[in-house]
Each structure stands twice: as structure tokens, then as C-alpha cells.
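> heads up, no residue letters with this:
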């Protein structure tokens, strides 16, 4: 309190005191002013100085002649102006509650002589008017202090505490009053309390004033209570006496709270237990019963299970044994109904959004039945209550790059939960990282919530005396999860001192200042034994089990199981439907991204910059004049374009879910749809990928002068990028740190590079992986292989030059290969067998090749069937069959030669028509502009020396893979195949590959919905003792089997919630 404020207060007291008719009867300065100053200054010298100042002012005003105003008031105009001036000065410094305290002191000053003059009443009214005090509170406070009876007091705001039994038990009395719709007559019975304690509730400031009329020696905060004098009952205060049970401020508060609350909430737990796997830690058997209007603190050393207890209570962790109910309903039912709120220690904020936007989107997900106007009104109310109005337009920022303070961040986190008004609020370490002042503000906020009828439970570390006193109840856990205390915080000091047989066990507070030292509780609990050398050992003096036994013996039997009405409190909490949630999540995600300018700048420039770098460096022009047809780097550009698409898609999505992990946890706690959340992320990333890949194609293709292929390039790169998006989202959802995510990215990209088909030929891989006939399975698992093949085949096949000749060129190639390579190879095998008759019986492999190739001539190309096909085996093969086969193959070769000539004629015809239509110069320009010779060399395998590979059961063509028909009819094919076969259906490679990548993307999407990868990781991270449990493997297989049902499951959850409501 500043010097100017003290001067003003003493000045005001002197003016009021000067209004007394006779100051010789009672010395108010000593009776009222000195105790007030001593309490606020805690310095006797200063107190004496200000008492002297008070008497100086008093003597001055007493010496002034009395005057009367024209309007009949007994106060002169000078005094009116002085009081107004002093009150205005005090108004700038004093809170409303502090003004009421000053007014109470003035009333005590006026009533010190037990006589109230009209002038004193006018002074009191003038001060109340200038202080802007609530008129009802002023009237009640005046009557409370100046009259000893309760006739003039508002019965709704009075509580009488005495030793008189009520006619009915409290529970029955409440029911009777409720049925009769009468206003409650509050009464609290305390055995052996002679006289009575009268409590006045000042509603405007939610403060209690009391006085005691009786003969007992009662104490408040270690100081003796003077009968008939008013006292402020601070949060956490205890009225004690030698022969009465302690009267707690929380018990008094409850008398008023339960009348205000619509529905009383009782949280009950019976023998709740939880044990971590392969560990004795967790939570030992714990029973409790707590109701509305309490602020409960949970204390204990590090690793004692406080967070585990909170997570059990909020339903995040199911207990191994026991049950928890809220008014008889399960935690799941209560959570769906919006009864439970949870504020974790970490932020639940969108750092890129403003304070208002965080609250707005939270409101949209909680109040589906509210209009925009009502949501706006709700947000304004919460911001006003939590003092967030001034920062509503500030971006939240991250903890290291702050734009709002730590205390404001905590209040904003609490605001997110309070907006939907849960009846029970769990808060994990609300004061961590805050200054002592912000910590006290935060706890006062939680205390205020409790006074409004909420049940608030908070984990607390090293609380100050003021914070410690705010708790209505304290739970203490010891190592191993043993509950060792459940009761009033102040009594905890006495309890542990008594259990530890300390000398001053009954002393809970400092007798001089009234402060409590909470640290001494943990010091007693965790005290270590001292060895012979006088050093502390690791062994505890009292083990956790011993404290637990004392708890079961001394505390547990006294705990009462509260009664409740089996109904949940009404709430406005209504989550939107799946589609509405998707729109909310999408808008929130988009705004958070736009607000991050670096994110926008990098992601919009990344693609064109990389395209420029790639296009510029791969624009091969040996003589200074660039020609697309002569660019030897085109295949490299195609493959690197795929790599860039995968890289961009992976990096942009790798943190998307991980950075929202805390928010996701909260939204799952609110039963919001994971399906909607995932779809909002997927849709945004797909749109971003579409923009990025289009920018890449426009820039890169423009530099390399790739014409007429924009759609093909964009679709393939977009498809590959979307696949990478899904991979990134899966690892973002599954892994538990950013480091792990970015360590994993090379393990994903390197196989895509190695097995994409461009760097290493598939038939040149390690023999255990390679396959001469098809792309090996390990290659088929790579999205880069499908994308690169689709892009290369599309560039070769669908450009404006080749599209005129592709079909006829394919026919020419097929006939040429069989005429020049395949049939001669078959003839070679047949001649080899004919010249070596001894090996017929052991030449099963060669004969199998002969049989399959001869059969293929008929089935694939329509050449006449060989009548002795069944004799091409070791049992029947002979010289006659070999001679007949020689003639047959000669006819077949002529067959393909004739087909080849006819195909050449058709090609010449196409060439002539095209030449006639556009001219020779334009034709040459067309070829140079659209046809790349080096890509053609690659796809026609012109560098291959062996045109035919002799496999185990057939000959495999190596020449012209781009023109070659696949061997498989189930979709598998060689690399650069022009189309894929599904039965007799031909699907172009471009279409097939794009569809295949999207199928892989959909599988990843279903895995993401079910969070399968995270479940598998959790399974393998479980203790080794579980590996021998066969049911674990069954559970994992069941998880994998449930992937296709993930979408349906998400929709069913929403349906069940609606049905419950």
C-alpha cells in the first residue's frame, strides 16, 4: 500500500470520526484504526506514526465550525468535496473488494460508540456512493456491523453457525425446502459452539464477513477473534477453538454454492487402482467422494503418480480396478455430456492464430446449436471474465517466441475449457512457468470457479502460503502412487507433524503472520535417515507403505460417501456433425497456415525455385542452341521431378499432426471426429500439392520447352505428392518427436530413389531381388517407380509427334523382334537339341521353353498352332518332332516378316498423310519439338546387348520394352510397358500407374484413420514380458484387420453420441 493511499485512508477515517458527537466515550483510534493499520503495515513504528497523523486530522476537523447545507444535509459542502476527492483517489488504487473492506472499517468506526448520528449515516452513504458499491451489500454490511440482531439483514445472504440441532437432517431439509419452493434459511451445526457465528455473504465481491457473539476463545489465522467485531473470511481460512471442530471457509462457501448451482455434481471413486506394466508404480487403492464448489489440490513429489491420477479421473486412462462415477454415470457418459473439462500442463493453442480465433474455433466445435451472435457473446464473456479482452487480436505465438505472457497463455488455455462450462475441471500444474504474482492470479481464478459451483482439481508444486490456503481440500500422493492424505490443507500440516511426533504439532500457521509453509509437509514425508557420519542416506525414515497404512487407519474411516441425484447437469455443449467439423477444422487450418508468412512464402516458392534449378541445369545445349530432341538430360529431369514431388509432399506433411498432438488429445477428449480432422488435413495438403506441382510443371517444362504435356506431368506429380502427403501424415501421427520424424524421412526417400527404376535397372539388382520378366515386388512397392514409368511412357507415347506413329511402331517392333530375335533363338534351341540327342531326356528346361514359345505364337499372335505341341517334352521329343518344328518355325518367321512389311507400309502411309497435311519442314520441326531421342533410346533399351534373355520356362524380350506386350494378365509387367493387362482388358500404363498410386494412397489413408502404425509401435514398445502373451499378437492382427472399417467406425461414433443425447 502506497504512502499516498495510507494518507488518504487516515484522512477519510478522521473525517468520519469527526462526525461523532462525543469522542470521549470511545477512543476509536485505538479500538479500530490501530488494529487496521497494524495488520496492513506490520510495523509498530509506522503504525504509531499514522495513528498520530489520524489524531492530527481529527483535531483539525473538530476545530472547524459546524455548518448546514441549504438542502438540509448536516454535512458541509467542504466535507462533501473532501470525501469525494479522497474516494476518487482511493478508487484508482483499490479493488472493489478492498473498497468494501475500507467501508467495513468505516462502519466499525461509526459503531464504536454504539451510537449512530444522522451525520455519520450521511457520511457513510456518501462514501458508499463515491466507492460505487453495490447498494444491497452496503445495506447488509451497515446492518451487520451496527445492529446485533438479524432482523434487517437479507436472510438469503446470512448463515448462522451454532450448536443448535435443526429439526431435520440437512439432506432432508434441503429436499423439503426444494419441494416447497422456499428460500433457504442457512444454518450450520457445530458441536460445543456456545454463542453463534454470523456469516454475511457480500455477493458483489463474493466475500464473507463474520462476527462471533459468544464466550469462547476462537482463533482465525492464529489470532484471537474479538467478540462482536467483524472479520473478513479469506479463502482457505479456518475458525478454530479448543473444544469445537474446525470451521472451514470451504464449508461455509458450500452453503451458498449449492443453492446457486443448477445440479450438484458428486465425483465418486471406489478402490481405484492402476499399475504400469512391469512396474509396481501407478496408483494404489484410492477411494473418494467430492462434490461441487471445491478446489482440490493434488500434491506429491516427482513421480508419485499425480498426472496418472488426473488422467484416470478425466477418463484418459482406464483404471485396472475400481470404478469412478459422476452422479452415478460413467466417465464416458459424463465426457460425452460435456461435464468434464481438462487443461493439461502443455499449451492447447494454435500458435499462428490470435487469442480470439483460438476461442472462436473452440466455440464452433463445442456449440453446434449456437448462432454466430451467441458464439460472439459467449467469447466476449469469457474474455472479460479472464481478462483477455485487451489481447484478443494478438497472435498467440510459441513459448519461445512470445507475443502474450505465460499467465495469459494459461488463462487462454483455461478459457478454452471454461467456454463450455464443464461442471468438473481438471488442471495439470496451472502455475508451472509462471511468476509468483501470475501464479496467485491463476489460483484465484480457479478458486473463483469453485465458488461458482465447479469442482476443480489441480496438480500443484511448491505452492506459496496464499495459494496453499486457497485449496478447500488436499490430496497427497507418495512414491509408488500411495495416497497418504485426504483433507483440509491447513490440517495436513498438523496431521503430518502429529504422525511425526513433533513438539509443535498443533501449530499449523505462523502465530505472528498467519502464513503456512507447505514445503514442510513434503519434508516430513520424504525425510531421510542420518548415518553415523551425520550425512543423509537414501533410505526414508517413514516408507510410503507406512504412510499409506497410517492413511487407511486415521483418514480413510472418516471420509464420507456423499449422496447425489442420478442426473447430469444440463449443458450447452453440442458437438457439430462430421461435415460441419470438417469445415471448422479446414478453416482453422487454413487461417493458421496463412498467418504464418514464412510457411506461405516457402511453400509457394519452393516448387518454382526447384523447378528452375532443375530445368536450368538440365537444359543441355552443347552448341549453344537448345533443341528438345537432343536434350540428353530429359530422363534425369523426369525422375528428379518425381523425387521433388515426393520430397515436397513428405516435408510439408511430416509435422502436420505431430504439432497438433496436444490439441488432438483435447479434441479426442471432447469426442470430436478424428475423421473430420484427418480429412481437413488431407484436403488442405492435397490442394497445396496441386498448387506446388502445377507451379513446378509450368516453370520446369517451360524452361525445357516440353510442349503439350502439362496435364500428364501435373497429374503424375500431383499423385506422387499426394502419396507422399499420406506417408508424411502417417509418420507425423505415429512418431513421438520431430527428430524421429526427420531421421525417418531419408529412410523413406532413399529407397524411392534407389528402386524408382532410373538409377538402377530392375534386372540388375541383387539376384535375390531382381526379376527379368517383371518389375520385382520390391520395386512395385515404390511410388516413384509407378510415377516415373507413367511420366516416361506418357512423354514418349502421347507427345504430338509419337501419337501418330505409336501403334504402328509397336506392331513393327513386335514383328521385327520375333522375326529377328525370338524365333531365331527358338530355332537355336531346337537345333541344339537336334544335334545332341543324348541330352533329350535331361533337357526339360529347354523343351519347356520351346513348348511355351510355340504356344505363345498361336495364342498371342494368331499364328497357326503346332500340331505336335504336346510332344515337346523329354518323353516324346525326337528327331521327327524336331524336324517338323524346324519347318514350323521357318513358316512363323516368314509370317512375321510379312506382317513387318505390312506394318512398314502403314507407317509410310501415316507419314505421307502427315507430310502432305503439314509439309516437310513442319514435320521436321514437329519431330524436333516433341520427340526426345535419348528418352526413346532409354525406353527402347537400345543400349542392351542381349535382345533376348533365356529364362527358366520361356524367352524374355529385352528389346523395345515400350512396344512390348506384358506377359502377365494380373496387372504386373516389365518396366516401361505401354499398357497393363487385367485379363483381356488393356489399360494404358499412364492410367494404370496413376490409379495404382492412388490405391496405395487410399490404403495409407485408412491406416491413418485407424492410427494403425502408432498402435503397432506402441505394441512393440510394450514391455518384453508381454511378447510371450499370445493374445497380444492376436490383438495386433485384429488391429490390422480393422483398418478398412475405420471410416465406418468414425461415423458410428457420431451416431451413438447423438443417440445418447
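Done, it's in. Every value quoted in this text rests on a predicted model; they were computed, and no experiment measured them. Residues are numbered from 1 along each chain as shown.
> can we go C-alpha only for contacts and neighbour counts from here?
OK.
> how about residues contacting stretch 322-340?
Stretch 322-340 is contacted by residues 265-273, 313-315, 420-426, 564-569, 571, 573, 669-671, 1057, 1061 when judged by CA atoms under 8 Å, 6 or more residues apart in numbering.
> if we go to 6 Å?
For stretch 322-340, contacts defined as CA atoms under 6 Å, 6 or more residues apart in numbering pick out 266-272, 315, 422-424, 564, 566, 573.
> tell me which two of the residues you listed sit farthest apart.
271 and 573 (30.7 Å; CA to CA).
> quick one, which of those two is more surrounded?
Higher neighbour count among residue 271 and residue 573: residue 573, with 22 against 14, using other CA atoms under 10 Å.
> any idea how far the more buried one lies from residue 544?
Relative to residue 544, residue 573 is positioned 42 Å away (CA to CA, to the nearest Å).
> helices of the stretch 751-900 of the chain, start to end?
777-780, 783-797, 806-817, 823-835, 844-859, 879-918 (DSSP state H, counting those that start in this stretch).
> and the longest one, how far out from the chain's middle?
A distance of 68 Å separates the C-alpha centroid of helix 879-918 from that of its chain, computed with CA atoms, centre = their mean, to the nearest Å.
> kindly report the same for the second one.
Per CA atoms, centre = their mean, the displacement of helix 783-797 from the mean C-alpha position of its chain is 40 Å.
> hmm, back to that, quick one, which of the helices of the stretch 751-900 of the chain is nearest to residue 222?
Between the helices of the stretch 751-900 of the chain, helix 783-797 lies closest to residue 222; by CA to CA that is 76.0 Å.
> now the closest one against helix 806-817, angle please.
For helix 783-797 against helix 806-817, the angle by axes from the mean of the first three to the mean of the last three CA atoms, to 10 degrees is 100 degrees.
> other residues contacting helix 783-797?
Against helix 783-797 from outside (CA under 6 Å, 6+ apart): 639, 716, 752, 756-757, 803, 976, 989-990, 993.
> take a look at this one as well, against the first:
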């Protein structure tokens, strides 16, 4: 209180009674009031002020002007009360009124109309209602009749067993006299009087026995003790009043609960306790004591190794899907989406749960919740991060609580709600949690180093010792007395400071961990009482008492989940994510700019031409490099944009897991958003890159491939984001994902040049087939060569000419060589039958493959080659060779003639040979032709794996007769379930199948499960 208020109060006390009427008792009341408000050094100062005011008023009385004095004093009372009215809260006003009543009761020989008039004036100015005023008169003994409508505001403690209303009576058999409590409901605040002869103590201070009219304040954390009396705690009295108002009575029973880690280390020793609705339970202990383990056991996040948890008789872990609706969890970590406003954070959280309500109804609920938590004025402020705050730390904590509170769980678990807060914010948050418990919720709070005021808010304290040993469960105020008693302290019955009434929770730990001393008086590392010994005492003093009690709870309806449908969840998740991203300007700028910026840098660098000459697409040797870089950029952008998505939300997802929301809805919302980002990034990248390099008329094809690759990378990034625990690990892993895509794509190192352990001479090896970059680059390279405006009309002719040329120029030569070798083996009589059979088998297989590729070829008696003599075999083979060669030359000439005719028509259309050459240079790239036709490769054909392997013009190879994944690199077609399919579309299908496979691994979170093993 300020000096101004205290002086005004001293003057008020002085006015109430003159000097003749005041006695020692009256002055004692003033002194007692000051001691509650001030340190001892200031008490005498204000007592002197009181005496001075009293002297002044008495002097005027002596002058014989009594009536004038009464009139003047009435005006003074009104003025003083009006002055201090705005600076006192309602609780302080009631205390001032009670002290004035005490003062009058103790000092006045006879209470007259003047006294009552003064007191009534004070009550009216202080806005104290008539019922509260009349009840105060009754409690102080000024009136002797209790008002009928006030019965439920009084509670009596005496030794009698019979009373009209058990709810407002507590029997204490050894109590002499009675204790009468008056409850101020709106303040959760009590005052009481004691009429009896026992020596009782309030917070360690003696209560004067048989003191008529003396009233004591019974505040949060207060306790009344006596030699014969079992302690009377504030919380016990409070629950007598509010217990009947709780609509859903929840009984939370923990029975022999224990937990062991995978290495068989015990995390929690057997624990048994009960808690019920309306309780605020504190869980305390040193680091490593198992507080977090216990909290995760209690909220159902992990399954205990032994024991069980019952909620109204139903096992939590066996019926988690039904009981999760009753449970809310608020972890220590911040669960807010930093880019959204206060209102948006709460609205989207509510929308996920109350999906069946309209937006207007949900908005109403959100606004009511914000108003109740004092956040309504800040509802449109962006939350921000802890380093870039827009709202205070206390507001952040209250908003975190609101995320759970809005769905009104019956049981709430809160981890370290005061960490990182100022003392004022910490008290505000704890007052909120206390209010929740008083409204009927059961609230468990893990807390570290609470202040005295916060410590007194708790109804129960569960204390854990190092090693997971429970060592205390009961009223927090009684904890220090318990530990002192076990250590045989003389003052074990004193837990509060007599002067200020504060309790230091740290004293508990000092006693628990107190060390023995050696013969030299130095502390050792050995405790006086070990953790197991404290645990044994806990079982004796607490568990045995609880075990004999019968569980009593009322049956209430099973909880009904109000969670939104999967589709509504998807919409909410998507909108929440979308708003968060567009509100993050830095993210938005980088996401939209990096694509075109990279394209511009790369395209400008790759736009090669001779100095002084005009740039021509056809002559640019860097086009294959550009196509390859496009695929790598799409992979990189897709990974970067997605790699942090889930790991950023993991804390939020952990909280939302209590709602049993749809994982697929969340994942689809992320994937949908990322695919939209990929659409924009790949579009803008190609728009710039293709324009600078002059890649024309295939924009959609390029975009479709890069978009497919980027989507693959999106889902791959989500997998590592879900599987890894830290952002650092994610970004360390990204190079390990991108570098193999570069090295094993078949571009940097040809597949046939890889290690024999992983390579194949006849097809793309398995390690290449699992690289998205391989499928994307092949699709673009083949498509750019095959479907550009110049080559497209001639591709079929070029294919026929290339394939016929390969057979006549290369294949027939190899076959003839093999036949000559076979004849030499036969005539020499030196070769083994196995060698001859191998060559014969090779020749027959090649004839069969050729016949499968060209059914119209004049190949005779293939099936009879196994049944003829060696001489007949060679005759048949040579005859077939001649027929094949003539047929292929004829087919080649026909195709060449048709192509020339088409070329002539095209040249005639352009009107000029130079214009036609310019047209070709605009669309047809020579370096890409070298790449897909392998024109620079020295090896055009080879024998491996007992067959001829073609390296000549791979782009013209028809692979439809081969397996789906057995086609050579750059072949223009693939086999898709026996059907011929264009390489471009086949590769896109493969990319999307790989993406779908990654989604399956993401949905089941296999990466995380594998890493955790």
C-alpha cells in the first residue's frame, strides 16, 4: 500500500472512536493490521501517525463541540473512503471494513448509532454489498443473528457430529469451542473467528483464544494447527464450498504405477495416489527425479511398465481412444504458430476440435475464451517468436493454455508453466490455473522453484526424489513440517515464516538432501536419509493410509469426441499453413525469388556462343548440362522447401495428438501446399531459364517433368522432416540425398562405368533406377531430341534408318565373326563341346531377338537350328544373314528416300536453305544429339552376358520387348506391362509411383521408427 492510503486508513481508524473510547485492544487491532501490510520497521511509524490523528480528534472533543465533531467526521469518513476507494481492491476493502468492525467491537463499551452510521458509510463507499456487510457484523459479534440467506456462506468446525448441513460443517473431535468461517465467494477468500480455549496457530502465529470479536483472515495457503487439532488447510475449507458446484466429478486414481526404460533403468518406482476434480496438483523434484516421465505416464503418452491409471474406474491406457477427450496437455515448449495472430492460433485449434460448429459459433467461443484470459485486446497481434515478440511472455503462456482450455478438458497436464516468465507473469498464469481447478478441472502442474505465493496455490504436492522415488503426497503447506518431523527437527510443526507468513519450498530439498558430516565436521557426499529410505517412509505414511480408502465417484456419461471430419481437418490444416506462410515475408520472398534467380544465373552462364557471333540454340554445347541442372534444381528446391515443414510443427503435433486427429489430413494439407509452391517455383525457373537459352515449344513438357521431380523431393523432404529430431540433422542430411542424385543419374558417370558390383552393361542398374534424377533427365533429354519442331516429323524415319544401319553395319559383322569362330572350332577339333554350345546358343538367341523385333524379316528355320548338324547349321545361318542384309538395306533406302522427300517439302515451305538451317538451329541441338546418340562413344557394340549389347544410337532403340526396367538409357520407348509407351510418359509415371511410395513411408513414419530402433 502507498503512504497516502496508509495515512488515510490511520485517520479512518482514528475517526471511528475517540480517545476515551479506545483502549489497548483497539490499538492492538491497528497494530495487527499494520503488521499484515508492512515490515516491523514501519509499523511503529504508522502507529505514531494513528496516535497523532486520534489526539487531534480528541482535542476537538474536549472543546465541547461534540455535534459539530460528528458532522465533520462524517464528511471526513466519506472523503477518505472516496479517496482510497480507487486504490484498494475488493479484498482489501473487506479487510479494512473487518478491521474497523473489530476496532469498534473491541474499543467501544457500547456500540451506538454513530458507530453504525460510520461503518455503513464505509461499506457503501467501498461498494460492499449488504449481505457481506451484515455477515461481517455477525462474525465480529456486533449483531447476534445470522441472516437466513447466508447459511451457505458460513462453515462451522466443532466437535459435534450432528448438524443440519454436512456440506458446511466439519467435525474435529478434539477441538474445544468452535471455528466459524465466512466465505466471500467471488474472491475465494475467508475470514474466521475462534471461540474456544485451545491454543491454536494460524500460519505459525498464535490465535488469541476466547477473543470476542477478533477475526482472522484465512488466505490461500493458510493452515490452522493445534496440539490436539488435525491441521485445517485453506484448500480443505475451500473445497467444502465449491465441491457441490462441480458438475462432473472426476476421480483420478494411480495404482502401483511404475516405469522402466529400455535399458531396464527404473524411471519411476511404484506410485499410488488419488486426485479429484477441483484439485491443483503440483509435481516437484530435482533434475532427473522423473517429473517429465511421470507427467507423460499420467497423460497417457507412454504406457507404464506396471500398474494402472483409472479415471472414474476406467483404465486410461486400455481405453485411451475414449478417454482422450477428457485430457488436455500443455507442454513446456511454445506451441504457437508464430506467423499467425492470437485469434488465428486459437481459432484454428478450436476449428479442428469443433468442426461440426459453424465458423460464427467457433468465433464466439474463441472470443469468450480470449476475454476470460485477458487476451481479447491482443487478439489481432501477430504472435511472433520469443526473440521477436509482439506479445509478452505471460500472454504467450496464457495463449498456450487457451489452446487446450477452449475444448474444456476435465483433466489438464501442464509442464513448467512459469519457466522464463517474470514473477508477476508467473503469478498471473498460476492464478489462471487455480481458477480452472476451482471451476472443477483437475490440473497437474510440473513446476520448478515456485514462489511462496504460488506454492500456496496448490491443493496437493507430489514430490519426487532422485531416481524416480515418490516421497511426499499431500498438502504443500504440510510438506515442510513432514520432512522436519522425519529428521527430528524441534520446530517440525512450523513451516511458515512467523513474520511474513511465507513458505520457502527450497527448504524441502535442503532437508531431503542434507548430508552427513565426518569426524572433522565436514559435509560428506552421503545423505542422512537416502532416496530409497524416503520412499519407504512415503509408503508407510501415505500409501498405506490411501490403500484402505474406498474409491467413490459418480458415474458420468462417456466422453463424446467432437473432432472434425478428416476433410474439414484437411481444410483447416491447409488454411492454417497457408496463412502462416504468406504472413512470413522472408519465407515468401525467398520461395518466390530463388527459382527465377537461380535460372537467370545458370542460364546466363550456360548461354555459350563464339565471340562476335549471334547466339544459336543448336550450337550451344551446354544444353544437356542445362537439362541436367534443371532436374537437380527441382530436386534441391523441393527438398529445401519441405525439409523443415514437419519438424517445425512437431511440438504442435504432439499436443494435437491428444485430439486423435487424422494424420493423413495433416500430411495431405502439407503436400497440397508444397505442390502449389512447386508449381510456382518450377514455372518461374523455366520461364526465365528457357527464355534466356532459347528452349522453345516444349515448355509444358519441361514443366511437367520438373514439377514431378519437385513433388518427389517434397515428399522425400517431409520424410526426413518427420524422421529426424533436429533441424541441424535435416540440413546435414540434404547433401547426402542430393549428391547421389547427381553422381548416379547416368550423366556425370555412365552407368556402365560404375563399379561392377552395382553396374550393368545391358541396362540401367538398380541403383540408377531408384534415382529420380535419372528418370527426369532421360525424359527431358529424349523429349527435347525427339519432339522438337525440327526432329519430330523425321524421327520415325531416323529411327528406321538408325536401326537398319545398326543391323547391317555392326550387328551382321559381329554375327559373321561369331559364325567363323564356330566353324574354326568345329574344324580344329580342339574346342570343347561347351564352348561350341555357348556360341551356338548366342547365335540362335540373337536370331530370335531379331525376329521378335522384325517379325517380317526373312529368317528361316530358327526353331530347327537345334536339330541340324553343324554343317547345316552354318549353311542356314549364312543364308539368313544374306536375306537379312538385303531386307534391311531395302528398308533403309525406303526410309531415307521418304525422309528426303519430306525434307524437300519443308525446305520448299521455308523458301530458302539458309532459313531452313536457321529453323534447325533454333530447335535442334547438336550437343544433345551427341548425348542421346552416343556419337562420341568409342564403343558402339559389344558382347557381354552372352549377347550383343548395342551402344549405337540408344535413343532409337525400341525397348518394348524388354522388361519395364530393363531398357537401355535414352531409349525412346519403354515396356509398360507389355505395351509400348513413350519414354517421356513412362518416366513421369515412375516418378509419381516413387512419390506415392514415399508417401506410404511418410504416413507410417517408417524412417523415424527405424532410427529410433
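It's in. Everything numeric here is computed off the predicted structure, so don't read it as measured data.
> quick one on the thing from earlier: give me the buried entries from the contacts of helix 783-797 of the first structure.
639, 716, 752, 756-757, 976, 989-990, 993 (16 or more other CA atoms under 10 Å).
> ok so, going back, from the contacts of helix 783-797 of the first structure, pick the one nearest residue 188 of the first structure.
Nearest member of those to residue 188 of the first structure, counting by CA to CA, is residue 752, at 76.2 Å.
> ok, the equivalent of that closest one over in the second structure to residue 630 of the second structure distance?
Under the alignment by TM-score structural alignment, residue 752 of the first structure pairs with residue 741 in the second structure. The spacing between residue 741 of the second structure and residue 630 of the second structure, counted by CA to CA, is 13 Å.
> ok, residue 533 of the second structure next?
Separation of residue 533 of the second structure from residue 630 of the second structure (CA to CA) stands at 69 Å.
> between those two, who's got more neighbours?
residue 630 (28 against 13).
> what about that one, distance to residue 951 of the second structure?
26 Å.
> how many neighbours does the aligned residue in the first structure for residue 703 of the second structure have?
When the first structure is aligned by TM-score structural alignment, the residue opposite residue 703 of the second structure is residue 714. By other CA under 10 Å, the residues close to residue 714 of the first structure number 21.
> so is residue 714 of the first structure in a helix, a strand, or just coil?
helix (DSSP: H, G, I helix; E, B strand; the rest coil).
> residues contacting it?
residue 694.
> next one: residue 639 of the second structure
Applying CA under 6 Å, 6+ apart, we find residue 639 of the second structure in contact with 713-714, 717.
> now the residue mapped onto it from the first structure: which helix or strand?
Alignment note (TM-score structural alignment): residue 639 of the second structure maps to residue 650 of the first structure. With secondary structure defined by DSSP states H and E, residue 650 of the first structure is part of helix 634-653.
> repeat for residue 20 of the second structure
Here residue 20 of the second structure is assigned to no helix or strand, by DSSP H and E.
> nearest spatial neighbour of the residue most central in space within the first structure, skipping sequence neighbours?
Nearest to the mean C-alpha position of the first structure, by CA atoms, centre = their mean, lies residue 663 at 1.7 Å. Residue nearest to residue 663 of the first structure in three dimensions, not counting chain neighbours: residue 348, with 5.1 Å by CA to CA, 6 or more residues apart in numbering.
> closest to residue 395 of the first structure out of the buried ones among the contacts of helix 783-797 of the first structure?
Within these, the smallest distance to residue 395 of the first structure is 38.4 Å, found for residue 716 (CA to CA).
> roughly how far apart are the residue at the greatest distance from the centre of the second structure and residue 820 of the second structure?
In terms of distance from the mean C-alpha position of the second structure, residue 827 ranks first, at 81.0 Å (CA atoms, centre = their mean). Separation of residue 827 of the second structure from residue 820 of the second structure (CA to CA): 11 Å.
> residue in the second structure paired with residue 606 of the first structure?
Per TM-score structural alignment, residue 606 of the first structure is aligned with residue 594.
> run a quick neighbour tally on residue 496 of the second structure.
Neighbour number of residue 496 of the second structure under other CA under 10 Å is 23.
> hmm, I was thinking of residue 1041 of the first structure
Neighbours of residue 1041 of the first structure using other CA under 10 Å come to 10.
> for it, list the residues it contacts.
Counted by CA under 6 Å, 6+ apart, residue 1041 of the first structure has zero contacts.
> residue 263 of the first structure now?
By CA under 6 Å, 6+ apart, residue 263 of the first structure lies in contact with residue 569.
> check the one 3 residues further on too.
Under the criterion of CA under 6 Å, 6+ apart, the neighbours of residue 266 of the first structure are 290-291, 326-327.
> these in strands, which ones?
Using DSSP state E, 290-291, 326 are the members of those that sit in strands.
> drop anything exposed from those.
290-291, 326.
> which one of those residues is nearest to residue 500 of the first structure?
Once CA to CA is applied, the member of those that ends up nearest residue 500 of the first structure is residue 290, at 27.9 Å.
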